[in-house]
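Peer 1: Need the 3D shape of this:
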Amino acid sequence: MMKTASSTPTAYYIGLMSGTSLDGIDAALVSITPGTPPKLLATAAVAMPDTLHAQLLHLCHAPVAHFAELAAAEDAFCRLQAQAVTALLTEQGLVPAQITAIGSHGQTIEHAPQGHQGGPAYTLQLDNPSLLAELTGCTVVADFRRRDLAAGGQAAPLAPAFHQALFGQRQGEQLVLNLGGFANLTWLPQEQERAVVGFDTGPANALLDAWFAKHHTGRFDENGTWAASGQIDQALLARLLQEPFFHQPPPRSTGRELFHLAWLSDHLTGDEAPRDVQATLAELTAVSVAQGVTQLPLSQPSATLLVCGGGAHNAYLMERLAAHLPKVTLLSPATLGWPEDWIEAGAFAWLAHQRLHGLPGNLPSVTGASGPRVLGGIYAP
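Peer 2: Below is the predicted model:
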């Protein structure tokens, strides 16, 4: 791999991401040259084994978890991360010394920025950056969220700062939507002096995948085919949308702590056809995203929305988004050199760069933190 002709050397980072969808580890090789947007060079994905998937899902919803359970899941998760890194290095003919750092998000188990039953705010990502450094031979940067939380922020979403670095130099205002387990929306203003806005809009793949898995063999509704076969239950949709989260002003973030199958079951009468519930969950995502767009200070009614994350491959969900956002053009970020599946992993490569250079990784206008903060800890090999 060659350096660019720029007088400023290009550095290579690997970003690791396993989102709330729990489908696997995404590893993105990213080049970063100061003054230019980050570039995606190569990717590797390792699917989540069924056993680990079940372990992590259990921990996300268990009222009580033993330390041994947490340690076992964390160890298996870390080794899967190392497998993804090794695969990427091998495919690209690279050695660890050529990688400046790995940015590891870890696996979110619980996210409670408002605390729980009067307790302190917390966010928990299973991760073992010390072991990851040992297994890969690379410097690892991890634990990105808790510094923002310590500064009074939501600790999420963090991706909007990367969206700004990636797309902020484009002409005009930009909208970026990530459809992972949960959906988050970013507004990049045309005027550079204005603050970026970003927040979680609500559930995306987390509920869709969970309901599908309850009724089918498999983890997700490919292309939204099952949802498309059902009818939207408007009465159910209205009940779901009464959830107070949908009416909170930003900053706001959410996760499996609120939106899960038990939450959904509390809103069901028991007479609904399963496929109709799936169609309604897709509609819930589309409507909550559209409501989020109306909260943004857009300078004009028409806009371009870059859609990333696994939900971008759900044809039915994209159709419903288009129906609720008739003045918005949905665009794949692949047209700009960043396929939709790799932006989240790329964000943590960039956040590792920010940490090593002592630069902020959060946006207070997004998370609500009391100021910009340098995020993450460094673990040398």
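Peer 1: use CA for all of it now, contacts and neighbours both
Peer 2: Fine.
Peer 1: Buried residues in the lengthiest helix in the chain, which are they?
Peer 2: In terms of residue count, the longest helix belonging to the chain (DSSP state H) is helix 67-92. For helix 67-92, burial by neighbour count (16 or more other C-alpha atoms under 10 Å) applies to 73-89.
Peer 1: the strands in this structure, which residues?
Peer 2: 11-17, 24-32, 39-47, 101-104, 107-112, 122-126, 140-142, 174-179, 182-188, 197-203, 303-308, 328-331, 377-379 (DSSP state E).
Peer 1: ok now the second one, how far from the chain's centre?
Peer 2: I take that to be strand 24-32. 14 Å (C-alpha atoms, centre = their mean, to the nearest Å).
Peer 1: Could you name the helices and strands sitting against that strand?
Peer 2: strand 11-17, strand 39-47, helix 67-92, helix 343-356 (3 or more C-alpha pairs under 8 Å, 6 or more residues apart in numbering; DSSP states H and E).
Peer 1: Next, the second sequence, to be compared with the first:
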Amino acid sequence: MHTWCIGLMSGTSADAVDAALCAFDDQRFRGVHATASLPYPADLRARLLALQRGDCVLALGELCAIDNAVAICFAQAAQTLLAHTGLHASAIAAIGSHGQTVFHDPEHTGSSLQLGNPALIAARTSITTVADFRRADIARGGHGAPLVPAFHHALFADAGEPRCVVNIGGIANITVLPGEDQAAVRGFDTGPGNALMDEWAELHLNEPYDRDGHWAASGSVQPALLDVLLNDSYFARPPPKSTGRGQFNLAWVRHRYPRLDQLARADVQRTFCELTALTIAHAILDHAPATRRVLICGGGARNTFLRTRLGEVLGDSIALDDTADHGVDALWVEAAAFAWLALCTLHGRPGNLPSVTGARSPAILGGIYRG
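Peer 2: Sure thing, here's the model as predicted:
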């Protein structure tokens, strides 16, 4: 008899709430059995993106209203998933809700804020909800990110082949899997994933993203722009490290390259794509040179041109796969991870990897809100 958990995730792209129904036997992940995706209302998404970029100042009452609005979207995503499967809420052991990150600064303020009131999710779904996963790690001196590498290790590590998992959301991160030893796992945020490309596409194409990277492929790299972006000190910093859209956004680009709007728009998009490909590839080649296979997941896995460039920079000695080739669709890895982390918490098992986050010790992540 399976144990069922639902993972709820909205990443730094803030385009939709992804819900994944996951099966477990004896706490072992057995697969994603159903999925649903619920787009945010346009006005709510715009406010969330402005919060991520630090573009707005809100009264506390407004912030609380957004917190509840996000929670309602998360609850609706879970309810939509249950309606599709015919399962009753009583069949679900837990929801693991990542929430919507709007602020992440573990180094200076010692905090990371995810909106999506978990008490409201639990009340609306009648399902025990585990949420606020990051702050227990930060309280122990860690970055609170990335948190998915423990799940990557459980699913994708191979004793005979050094691997890396690359997640390309708004921000990109890598998980280094040298083998089966969990203590040897490393991981960190490499920098922008889709964030700059999405922001530029939304500004000039009125589209949420550059489908298949076609627009980027039509342009040419602008070396002067690329060089000033690559010179940001973040890329040379050693891990552990983590970042977000508060750091990597168009305001950051304009500050470093004030003549941005004088360039051809397609060339800017091509350069943003190159920045993502180079920073991911260099992170792997510098920090995991033994890697023989890269498994790619996240929304960026669907950007054909980005994948092509990443493969070219990595070279022929490293195979480039989709996580779907290894059992989990690329778009659902993160949502599945938070279902897994919720089950870890319910069973009193740590979910962070101090070797990844820099925390002083393992931690049981998140708070439990009874449905």
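Peer 1: which part of structure 2 lines up with the longest helix of structure 1?
Peer 2: With TM-score structural alignment applied, helix 67-92 of structure 1 matches the range 60-85 in structure 2.
Peer 1: what's the mean deviation for the matching stretch versus structure 1?
Peer 2: For stretch 60-85 of structure 2, the mean deviation from structure 1 after alignment is 1.1 Å (mean C-alpha distance after the TM-score superposition for structure 1).
Peer 1: hmm, back to that, can the strands of structure 1 go into JSON lines with extra columns for distance to residue 245 of structure 1?
Peer 2: Formatted as JSON lines, the strands of structure 1 follow (distance: least, C-alpha to C-alpha, whole Å):
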{"stretch": "strand 11-17", "distance to residue 245 of structure 1": "25"}
{"stretch": "strand 24-32", "distance to residue 245 of structure 1": "28"}
{"stretch": "strand 39-47", "distance to residue 245 of structure 1": "32"}
{"stretch": "strand 101-104", "distance to residue 245 of structure 1": "28"}
{"stretch": "strand 107-112", "distance to residue 245 of structure 1": "13"}
{"stretch": "strand 122-126", "distance to residue 245 of structure 1": "18"}
{"stretch": "strand 140-142", "distance to residue 245 of structure 1": "29"}
{"stretch": "strand 174-179", "distance to residue 245 of structure 1": "17"}
{"stretch": "strand 182-188", "distance to residue 245 of structure 1": "13"}
{"stretch": "strand 197-203", "distance to residue 245 of structure 1": "8"}
{"stretch": "strand 303-308", "distance to residue 245 of structure 1": "22"}
{"stretch": "strand 328-331", "distance to residue 245 of structure 1": "24"}
{"stretch": "strand 377-379", "distance to residue 245 of structure 1": "31"}
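Peer 1: so which of those is the most packed in?
Peer 2: strand 101-104 (a mean of 31; mean count of other C-alpha atoms under 10 Å).
Peer 1: average distance between that one and structure 2?
Peer 2: Strand 101-104 of structure 1 sits 0.2 Å off on average (mean C-alpha distance after the TM-score superposition for structure 1).
Peer 1: I'd like the distance from that strand to the chain centre, please.
Peer 2: On C-alpha atoms, centre = their mean, the centre of strand 101-104 of structure 1 falls 16 Å from that of its chain.
Peer 1: Where does it end up in structure 2?
Peer 2: Under the criterion TM-score structural alignment, strand 101-104 of structure 1 matches residues 94-97.
Peer 1: How about stretch 237-255 of structure 1?
Peer 2: Under TM-score structural alignment, the match for stretch 237-255 of structure 1 is residues 226-244.
Peer 1: and that stretch, how far apart are its ends?
Peer 2: 19 Å (C-alpha to C-alpha, to the nearest Å).
Peer 1: what's next to it, contact-wise?
Peer 2: 12, 52, 103-105, 143, 145-146, 171, 187-191, 253, 256-257, 271-272, 274-275, 279, 356-358 (C-alpha atoms under 8 Å, 6 or more residues apart in numbering).
Peer 1: again, only this time at 7 Å
Peer 2: The contact list for stretch 226-244 of structure 2 (C-alpha atoms under 7 Å, 6 or more residues apart in numbering) reads 104, 143, 145, 171, 188-191, 256, 271, 275, 356-358.
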